[in-house]
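[1] fold the following, please.
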Amino acid sequence: MAIHTVLIAVLAIYLLLLFSKKLSSAKVKLPPGPYGVPLVGYLPFLGRNIHRTFMELANIYGPIYKLPIGQKLFVLISSPALAKEVVRDQDITFANRNPTIAALAFSFGGKDIAFTPYGPDWRMLRRIFVQEMQSKGNLDAFYPLRRNEVKKSVRDVYGSSGTPVDVGLLAFVSVINMITSMFWGGTLQADNGAAINAQFRDAVSELLVIWGKPNISDFIPFLARFDIQGVERDMKRASRWIEQIFDVVIDQRIQTNNFLKRRGTKKDNTNKDFLGFLLEFKDDDTGKSLSRPQMKAFLADIVIGGTGTTSTAFVWTMAELMLHPEVMEKVQDELLEVVGAGNVVEEYHSYKLPYLQAVVKETLRLHPPAPVLLPRCPVETCTVGGYTIPKGAKVFLNAWAIQRDSQLWENPNNFEPERFLGDAKNLDFSGKEFHYIPFGSGRRICAGLRLGERMLMYTLSTFLHMFHWEVPDDQIPDTEEKFGIVLEKSTPLIGIPTPRLNNLKLYE
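    Below you'll find the predicted structure:
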């Protein structure tokens, strides 16, 4: 009897809520969309690849629709015109995030660029990160650090010539080594540095896996205190691991700087890195330096902005090229023409490789790293496309659906790099054209875009110039996806590299 009473009560509450929603919808005209089930909404029907479910629902309900998930209201947008309303016409209204529990744990309580609320603090952080840390001068200064790590990866691949190589692991290790080198450069002694860098790689790998797990506590907040899936616990543990590594490196750099000051020795400006920049930074207007949590949040942003997106984009590009050997041949012919058979790739070559640039753009059209981008959260109730968007809703721009829309792209599911040549060659990652937004648009466009683009183009051009890549006889490359914090390939990409250049000294 008690169970029946509870069930009747739950059903009555649900019907009351449904009725009140219909009344409110009549007044404010919410977007259309499916109803879910009591308490959990549409959550049981999302499936594994959420971005594909979202596209299927767009085909039913149109380019803007609402989706109740747990106690949250999601709004999905999948048209360039409506995306423009959000990221340009009402960009300030939609300039805030609604971070998940895992994101808050990772970002030191939302102190990073991705999740700090829009305002003076966010503007200062973005100016430091985008305009100063990633200025052309600074990125050029850090290039020797990136080049040294890529050369090490080339030697490792050369040592594995003729045997299967996990391309995803190669990409991850190459990128994370570049990032740690740019983080702290020559701060650590060789042996100690190698051990700390190895720990850092493990910690970042674990963190990316944890962050990619759907967490029911994000959809039903009253369950958050129980942390049923242990996501918050695991993320805090992984974040503490990374934080301890940051503390070791920061303390060591401060001790070195203090030692040099006492001796009156000038610092060696030839060994620049991000950490040195952050420690020396002072705001021109206030004279304030960065706090340690802010420095750690900066470094953590580079971890996700650089490692996850860049290595995943590398894998997808290589997968498409291995599926389309005629395209790979064109890329490698272009590299021979621009770089030469007797030279290694340098970063400046990237600007002279229009066909490889088109290949990368086409890959990111089909496989954007964050298929529905990070959600935006309106600070006040507003209107998009004639529909009311309530304050606090989670608004997603479905880049994956927009970039595969048959009304916007010819043969949208085909891999055709040529579509980014000719009149479309200037279509870039800046988000100015709303039918192509692999890294977002507006104020909240990916903050690490400049660095990520450099690393991606440099690593791809190097490994394609230096090696032939073949698929093992018993394997067929595929493009099956796995939804997470980044859109990964669901199965590992295995390739067999062989040296492509005759001068074997270039591999040493």
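[2] make it CA atoms for all contacts and neighbour counts henceforth
    OK.
[3] so residue 464 touches residue 332, yeah?
    Yes: counting by CA atoms under 8 Å, residue 464 touches residue 332, with 6.4 Å between them.
[4] between these two, what contacts are shared?
    Counting by CA atoms under 8 Å, 6 or more residues apart in numbering, no residue touches both residue 464 and residue 332.
[5] now for the longest helix seen in the chain, which elements pack on it?
    In the chain, taking DSSP state H as the definition, the longest helix is helix 231-263. Packed against helix 231-263, as judged by 3 or more CA pairs under 8 Å, 6 or more residues apart in numbering; DSSP states H and E, are the following elements: helix 101-106, helix 190-211.
[6] as a markdown table, these with distance to residue 57 would be great.
    Below are these laid out as a markdown table (distance: least, CA to CA, whole Å):
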| stretch | distance to residue 57 |
| --- | --- |
| helix 101-106 | 27 |
| helix 190-211 | 25 |
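[7] of the ones you listed, which is nearest residue 151?
    Minimum separation from residue 151 across the helices and strands packed on helix 231-263 (CA to CA) falls at helix 190-211, 16.2 Å.
[8] mind listing what's buried in that closest one?
    For helix 190-211, the neighbour count (16 or more other CA atoms under 10 Å) marks 193, 196-197, 200-201, 203-208, 210-211 as buried.
[9] name the SS class of residue 396, please.
    Counting by DSSP: H, G, I helix; E, B strand; the rest coil, the backbone at residue 396 sits in strand.
[10] how near is it to residue 86?
    Remark: distance between residue 396 and residue 86 (CA to CA, to the nearest Å) = 10 Å.
[11] likewise residue 99?
    When residue 99 is compared with residue 86 (using CA to CA), they lie 18 Å apart.
[12] those two: which has the busier surroundings?
    Just comparing residue 99 and residue 86: by other CA atoms under 10 Å the higher neighbour count belongs to residue 86, 26 against 21.
[13] just list the residues touching that one, thanks.
    By CA under 8 Å, 6+ apart, the contact list for residue 86 reads 94, 384.
[14] in a helix, it, correct?
    Yes: per three-state DSSP, residue 86 lies within a helix segment.
[15] that one and residue 162, how far apart?
    50 Å.
[16] and if you look at residue 153?
    For residue 153 relative to residue 162 (CA to CA), the value is 16 Å.
[17] residues touching stretch 153-161, excluding its own?
    Against stretch 153-161 from outside (CA under 8 Å, 6+ apart): 165, 170, 174, 463, 466, 496-499, 507-508.
[18] go again with 10 Å.
    Applying CA atoms under 10 Å, 6 or more residues apart in numbering, the external contacts of stretch 153-161 come out as 147, 150-152, 163, 165, 170-171, 173-175, 177, 459, 462-463, 466-468, 496-499, 504, 506-508.
[19] following up with a second sequence; could you model it the same way so I can compare the two?
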Amino acid sequence: MVSIVLEWLFPFPCVAMFTTLLMLIGGLLGYLYGPYWGLRKVPGPPTLPLVGHLPLLAKYGPDVFSLLAKQYGPIYRFHMGRQPLILVADPELCKEVGIKKFKDIPNRSIPSPISASPLHQKGLFFTRDSRWSTMRNTILSVYQPSHLASLVPTMQSFIESATQNLDTPNEDIIFSNLSLRLATDVIGEAAFGVNFGLSKPHSVCESIKSVSVNNVRNDDDEVSDFINQHIYSTTQLKMDLSGSFSIILGLLAPILQEPFRQILKRIPGTMDSKIESTNEKLSGPLDEIVKRRMEDKNRTSKNFLSLILNARESKKVSENVFSPDYISAVTYEHLLAGSATTAFTLSSIVYLVAGHREVEKKLLQEIDGFGPPDRIPTAQDLHDSFPYLDQVS
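    Presented below is the predicted three-dimensional model:
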């Protein structure tokens, strides 16, 4: 009798459906809030399901990060969709995290724009486990102060080339384009040992996207094509809701990003298809540059690519770690990360200083007081003789 009553009150199909529903809800909540749980004690604004803090980014733009830093302190949480990020808004803490503690932060989470680009996943920043350690230890010498100091003359030559005749054009100069040209040239020389020639005076006022073979000092067609694809690829790595559909989906539901990317990249006209085409065109010139440098037996170790190849051939590192595709990716990573961030920093500084005339005046006084215009500063001069410039930057 009791069993009959229980079966009448709680029919088995209903119990099974209710249990399944609870498991689905629990799994969904675990998927959405699993990454958050380990960082729940880090301060940050309340999050919305799926979109996280993206509405705040859409409302305030980049200013949202300074606003949140004032409210929550120099270390706070910001959710790009489901994925929480720890943002550090203090210069000294940034040095601590980015330099001193860098070796202690392997296996980083991969943002959705990077997930949409297999090329970028093979760079140093997103490789994992023992491969990451080996790659990091191999390229560490590139960041020694002595090597960086040796690049000052290279930077000076590109700066002089880029800033010639800036007062002669009749039309306005887009400084963000100029700074991206300059940064790409400097890092292209340091990373690949290739002079892309974007800083030549006659190309200052041209759009970056219109770089032709005639504007590139290297005569190889693949270098010109590489520059065009690099610039397009840089502009498409968007951590907001203006990216491709698969990137947006990766912010909201990362598990669905790769299946949708595989489908959409095969549909002509979609943003995913364009990004896939760009990656393929980008990989070709990269592989050609690496192949040509591998065949060059007289190369030096002054640029990043040659340093890796020399270490690989001397058996200091396994060829399996630095396979050609990883060599291409980690070298390109330096060009991508360095040029985009440097250009953005330079443009932001010029924009902010232009709005504060007293800062501009004091800055120019310090620069003019260094010496005659033709005096080239050394790395030590940059460290010791420009305290106010250091504060501004």
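[20] tell me which of residue 153 and residue 162 of structure 1 has more neighbours.
    Per other CA under 10 Å, whichever of residue 153 of structure 1 and residue 162 has more neighbours is residue 153, with 21 against 16.
[21] what residue in structure 2 is paired with that one?
    Aligned counterpart of residue 153 of structure 1 in structure 2: residue 162 (TM-score structural alignment).
[22] its match and residue 178 of structure 2, how far apart?
    Residue 162 of structure 2 is 8 Å from residue 178 of structure 2, where distance means CA to CA.
[23] for residue 88 of structure 2, same thing?
    Taking CA to CA as the measure, residue 88 of structure 2 falls 29 Å from residue 178 of structure 2.
[24] also residue 252 of structure 2?
    Plainly put, residue 252 of structure 2 is 35 Å away from residue 178 of structure 2 if you go by CA to CA.
[25] and residue 211 of structure 1, what's its match in structure 2?
    Match for residue 211 of structure 1 (TM-score structural alignment): residue 237.
[26] spit out the contact partners of that match.
    111-114, 116-117, 243-244, 247, 275.
[27] next: residue 281 of structure 1.
    Applying CA under 10 Å, 6+ apart to residue 281 of structure 1 gives the contacts 128, 132, 275, 287-290.
[28] quick one: what's aligned to residue 293 of structure 1 in structure 2?
    Per TM-score structural alignment, residue 293 of structure 1 is aligned with residue 325.
[29] what helices or strands is the strand or helix carrying its match leaning on?
    Using DSSP states H and E, residue 325 of structure 2 sits within helix 324-354. With contacts defined as 3 or more CA pairs under 10 Å, 6 or more residues apart in numbering; DSSP states H and E, helix 324-354 of structure 2 has these neighbours: helix 118-121, helix 129-139, helix 175-192, helix 221-236, helix 271-295, helix 304-313, helix 357-368, helix 387-392.
[30] dump these to TSV, plus distance to residue 30 of structure 2.
    Below are those laid out as TSV (distance: least, CA to CA, whole Å):
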stretch	distance to residue 30 of structure 2
helix 118-121	26
helix 129-139	26
helix 175-192	42
helix 221-236	31
helix 271-295	29
helix 304-313	42
helix 357-368	50
helix 387-392	44
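[31] closest one to residue 67 of structure 2 among those?
    Of these, nearest to residue 67 of structure 2 by CA to CA is helix 387-392, at 19.9 Å.
[32] counterpart of the closest one in structure 1, which residues?
    Under TM-score structural alignment, the match for helix 387-392 of structure 2 is residues 354-359.
[33] buried set for the helix holding residue 325 of structure 2?
    Neighbour-count burial for helix 324-354 of structure 2, counted by 16+ other CA under 10 Å, picks out 324, 326-336, 338-340, 342-344, 346-347, 353.
[34] related to what we said a few turns ago, from the helices and strands packed on helix 324-354 of structure 2, pick the one with the highest average neighbour count.
    Highest mean neighbour count among these (mean count of other CA atoms under 10 Å): helix 175-192, with a mean of 24.
[35] gap between the helix holding residue 325 of structure 2 and the chain center?
    7 Å (CA atoms, centre = their mean, to the nearest Å).
[36] after superposing, tell me the mean distance of that helix to structure 1.
    Mean deviation of helix 324-354 of structure 2 relative to structure 1 after superposition (mean CA distance after the TM-score superposition for structure 1): 1.2 Å.
[37] relative to helix 304-313, how tilted is that helix?
    Interaxial angle of helix 324-354 of structure 2 relative to helix 304-313 (axes from the mean of the first three to the mean of the last three CA atoms, to 10 degrees): 150 degrees.
[38] what lines up with residue 273 of structure 1 in structure 2?
    Counting by TM-score structural alignment, the partner of residue 273 of structure 1 is residue 303.
[39] and that match, how close does it get to residue 97 of structure 2?
    Per CA to CA, residue 303 of structure 2 is found 26 Å from residue 97 of structure 2.
[40] got it, and residue 272 of structure 2?
    33 Å.
[41] please apply the same query to residue 129 of structure 2.
    Residue 129 of structure 2 is 19 Å from residue 97 of structure 2, by CA to CA.
[42] same check, this time on residue 16 of structure 2
    When residue 16 of structure 2 is compared with residue 97 of structure 2 (using CA to CA), they lie 49 Å apart.
[43] compare these two (neighbour count), which wins?
    residue 97 (15 against 12).
[44] touching, that one and residue 89? I think so.
    No: in this structure, residue 97 of structure 2 is not within contact of residue 89 by CA atoms under 10 Å, at 11.2 Å.
[45] and residue 495 of structure 1, that's in a strand?
    Yes: remark: residue 495 of structure 1 belongs to a strand, assigned using three-state DSSP.
[46] thinking again about what came up before, for the match of helix 387-392 of structure 2, give me the average deviation versus structure 2.
    Mean deviation for stretch 354-359 of structure 1: 0.8 Å (mean CA distance after the TM-score superposition for structure 1).
[47] may I see the contacts of residue 237 of structure 2 arranged in CSV, with distance to residue 32 of structure 2 as well?
    Formatted as CSV, those follow (distance: CA to CA, whole Å):
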residue, distance to residue 32 of structure 2
111, 15
112, 15
113, 19
114, 20
116, 20
117, 23
243, 21
244, 21
247, 17
275, 27
